[in-house]
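Enquirer: A structural model of the following input is requested.
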Amino acid sequence: MSNKSVLGIIGGSGVYDIDGLTNTRWEKIESPFGEPSDELLFGELDGQKMVFLPRHGRGHRIPPSEINFKANIDALKRAGVTDVISVSAVGSLKEELKPGMFVIVDQFIDRTFARNKSFFETGLVAHVSMAHPVCNRLGDHLELAAKNSDIEVVRGGTYLVMEGPQFSSVAESELYRSWNCDVIGMTNMPEAKLAREAEMCYATVAMVTDYDCWHPDHDNVTVDAIIKVLLANADNARSLVKNVAPNVGTDMHGVTCTCKTALDNAIITAPDARDQKIVNKLSAIAGRALN
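Expert: Next up is the predicted model:
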C-alpha cells in the first residue's frame, strides 16, 4: 500500500537539518491569507515525504504575535501535508519538568488576544471541537520515537499560550501554576485551532529550555546555560523527527483519523447563504467539507 501521508514539521531552523533528508528544495507557496513565515522546505526521509516550515522565518525574523498562522497552515495544506508536528521551546511551570525534557502536550489554555484565530468569518461560519486539541495517534508515535531516541519525555501536559513577546510577571507565572499548567510558551495558538479547522492531525512537542520566573533559581540562570540547553534540544528534536517520520508514514490509521473529518457537522451557514468569495478562499482548508 502506498504511503499517502505527508508529514509537516513547524519549528526552528535547526529542526530541518536532518541526516538522510533527500530531494530537498525550498519552494514559495502562495496563500490567499497572505505571506507564510517563509518558503517551505520539501524533502524525503527514507521514502516519507516531509515539509518543513520555519515558524519565525529563517534567522528568526518574526515575533510570535506577528506570525501569519493562517497563511502557514494554509500553505502546508496546499503543499499536501496531512499530519503536523509542532516543535516549540517552552518554559517549565513545574519543578519536575526540568530544562532539556520534552513534553508531549495534550491540552492548551489560550491566553493570546491579538491574533486572528479562525479561517471562518462572516459569510461562512463553523465551530470545530477543541475538547481534545491534539491528535492522540500522533502523540503515540512521538512518545515511542522519543523513547527510542533516549530523550527524557513526559506524555501529557497543559501548555499555557501567552501573547508575548514579553515574558510573564511572577504573579502571572504563579497564577498559571495555580491552574495546574505544565509549560508556557507563545506559539501554539492559534496554530492548533487552525490545524483542526484545516482537518490536519496536529501534535506538539514542547521542549523545556528553562524554568519560568516563578522558580527561585530563575535569576541565577545564565545565558550560556540556556544556550547549552537550546543546542541539546535542537539535537534531540532532529533525532525525534528522524525517528517519528517512518512510523507516521506506515500508520494506515492516519487516513481514517477523526482529525481528518473535523469539519463534519461544523459548518453552520446554510449553503445558499454562504459568501462565495470566502468559499473560494477556503478551497484548500475546507474544500472536502464544502464540496
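
Enquirer: every contact and neighbour count from this point should use C-alpha atoms.
Expert: Noted.

Enquirer: quick one: the strands in this structure?
Expert: Assigned by DSSP state E, the chain shows strands spanning 7-11, 21-27, 40-45, 48-54, 83-92, 102-104, 107-110, 153-155, 158-161, 183-185, 201-211.

Enquirer: contacts for the third one?
Expert: If I follow you right, that is strand 40-45. Here strand 40-45 makes contact (CA atoms under 8 Å, 6 or more residues apart in numbering) with 20-29, 49-54, 242, 245-246.

Enquirer: could you do the first one as well?
Expert: Residues outside strand 7-11 that contact it (CA under 8 Å, 6+ apart): 48-55, 76, 81-88, 245, 248-249.

Enquirer: picking that back up, can you put the strands of the chain in JSON lines and add mean neighbour count and distance to residue 146?
Expert: Below are these laid out as JSON lines (neighbours: other CA atoms under 10 Å; distance: least, CA to CA, whole Å):
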{"stretch": "strand 7-11", "mean neighbour count": "25", "distance to residue 146": "16"}
{"stretch": "strand 21-27", "mean neighbour count": "13", "distance to residue 146": "19"}
{"stretch": "strand 40-45", "mean neighbour count": "19", "distance to residue 146": "17"}
{"stretch": "strand 48-54", "mean neighbour count": "24", "distance to residue 146": "18"}
{"stretch": "strand 83-92", "mean neighbour count": "24", "distance to residue 146": "13"}
{"stretch": "strand 102-104", "mean neighbour count": "27", "distance to residue 146": "8"}
{"stretch": "strand 107-110", "mean neighbour count": "18", "distance to residue 146": "19"}
{"stretch": "strand 153-155", "mean neighbour count": "17", "distance to residue 146": "7"}
{"stretch": "strand 158-161", "mean neighbour count": "24", "distance to residue 146": "19"}
{"stretch": "strand 183-185", "mean neighbour count": "26", "distance to residue 146": "18"}
{"stretch": "strand 201-211", "mean neighbour count": "26", "distance to residue 146": "10"}
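
Enquirer: sequence B follows; please return its structure for comparison with A:
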Amino acid sequence: HHLPPHRINYRANLWALRSVGVRQVLGPCAVGGLRPEFGPGTLLVPDQLVDRTKARVQTYYDGETRADGTVPNVVHLGFADPYCPEGRRAALAAARGRDWEPVDGGTLVVVEGPRFSTRAESRWHAAMGWSVVGMTGHPEAVLARELGLCYTTMTLVTDLDAGAEAGEGVSHEEVLQVFAANVDRLRSVLFDAVAGLPKSESRTCTCAHALDGIDTGITLP
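Expert: Alright, predicted model coming up:
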C-alpha cells in the first residue's frame, strides 16, 4: 500500500460507500495477537473496540461549514456496541462454513501507526484484557455509525505482537507473508459473509437506526 493508516481518508471512503447505496460494511484488517493463543492465522471477529489513535478525524458532525454551504449539527451517538450483531453473525457463520473456526468476540485496539508497538505498550494492551492490535478499523467504525451503516470487522492475526512473542519483535515482512498465505481464504469468507447478510431494508439492528429522530443538519446521500 502507498498510504500509511493515519493518512487514509476514512470519511471520504464511508461517504462514498453510502452514496452508491451501501448500507452494510464488512471491514477486514490485519492485526497482531496480544495473547499467545491468538497466533498467526487466527481469525477473530471482535465485539468491542478501543481507540488509541491520535490524529484521525472521527466525525462528520463537527459544526464546520461544508463545501455545499450546509453546516452539520453536533451529534452525539451511542457507540457502546461498535459492531453490528447481524454482521458478526454472518461473518462467524461464513468462517465456520469454510472450516476456519473463528474466535467469537474480543477487543480490537487500534493504534495510530505506522510504527509497531513497543514491548511495554504491547504488554499494557494485553494486561488491559484486549485481544488484538491493529492500525485500521477505526475511525471507520464510528464514521459508519454516524452514517447509519452497519459495520463489522474481521481481523486476521498476522503475528504475535511484541509483548506476546519471545523473538526480535514483529516485522513488516512477516506480516506480509502470513497475510499472503491467508488472503484467498479470507476473501472466500468475505464473499460468503456478504451472501449471509440480511437485506438492507429488513435490518433490525440498532446500528441501522442510529440516526432515527436525530437532526444532523445535513442531507445524507
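
Enquirer: overlay them and tell me the TM-score.
Expert: Once superposed, the chains reach a TM-score of 0.89 (TM-score structural alignment, normalised by the length of structure 2), with 213 aligned residues with a CA RMSD of 2.0 Å.

Enquirer: re earlier: export the strands of structure 1 to CSV and tack on distance to residue 259 of structure 1?
Expert: What follows is the strands of structure 1, written out as CSV (distance: least, CA to CA, whole Å):
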stretch, distance to residue 259 of structure 1
strand 7-11, 14
strand 21-27, 27
strand 40-45, 23
strand 48-54, 19
strand 83-92, 10
strand 102-104, 18
strand 107-110, 15
strand 153-155, 20
strand 158-161, 20
strand 183-185, 24
strand 201-211, 5
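
Enquirer: which of these sits closest to residue 222 of structure 1?
Expert: Closest approach to residue 222 of structure 1 among the strands of structure 1 is made by strand 201-211 (10.2 Å; CA to CA).

Enquirer: where in structure 2 does that closest one fall?
Expert: Aligned by TM-score structural alignment, strand 201-211 of structure 1 corresponds to residues 150-160 of structure 2.

Enquirer: can you map out the helices along structure 1?
Expert: 69-78, 136-148, 170-178, 191-197, 223-249, 276-281, 283-290 (DSSP state H).

Enquirer: list the buried ones in the last one?
Expert: In terms of neighbour count (16 or more other CA atoms under 10 Å), helix 283-290 of structure 1 has its buried residues at 283-286.

Enquirer: so what corresponds to residue 95 of structure 2 in structure 1?
Expert: Using TM-score structural alignment, residue 95 of structure 2 pairs with residue 146 in structure 1.

Enquirer: residue contacts, its match?
Expert: Per CA under 8 Å, 6+ apart, neighbours of residue 146 of structure 1: 152-153, 240, 243.

Enquirer: tell me the counterpart of residue 13 of structure 2 in structure 1.
Expert: Superposed on structure 1 with TM-score structural alignment, residue 13 of structure 2 falls opposite residue 72.

Enquirer: ok, and the closest non-adjacent residue to the residue mapped onto residue 87 of structure 1 from structure 2?
Expert: Matched by TM-score structural alignment, residue 87 of structure 1 corresponds to residue 28 in structure 2. In space, residue 28 of structure 2 comes closest to residue 154 once its chain neighbours are excluded; the distance is 4.6 Å by CA to CA, 6 or more residues apart in numbering.

Enquirer: what's near enough to touch the one you found?
Expert: With contact set as CA under 8 Å, 6+ apart, residue 154 of structure 2 has these partners: 26-29, 43-46, 91.

Enquirer: of the buried residues of helix 283-290 of structure 1, closest to residue 215 of structure 1?
Expert: If you rank the buried residues of helix 283-290 of structure 1 by distance to residue 215 of structure 1 using CA to CA, residue 285 comes first, at 41.7 Å.

Enquirer: the closest one and residue 253 of structure 1, how far apart?
Expert: Distance, residue 285 of structure 1 to residue 253 of structure 1, using CA to CA, to the nearest Å: 21 Å.

Enquirer: now swap in residue 68 of structure 1 and tell me
Expert: 31 Å.

Enquirer: neighbour-wise, which of the two wins?
Expert: Set residue 68 of structure 1 next to residue 253 and count neighbours by other CA atoms under 10 Å: residue 68 wins out with 21 against 10.

Enquirer: appreciated, that's everything.
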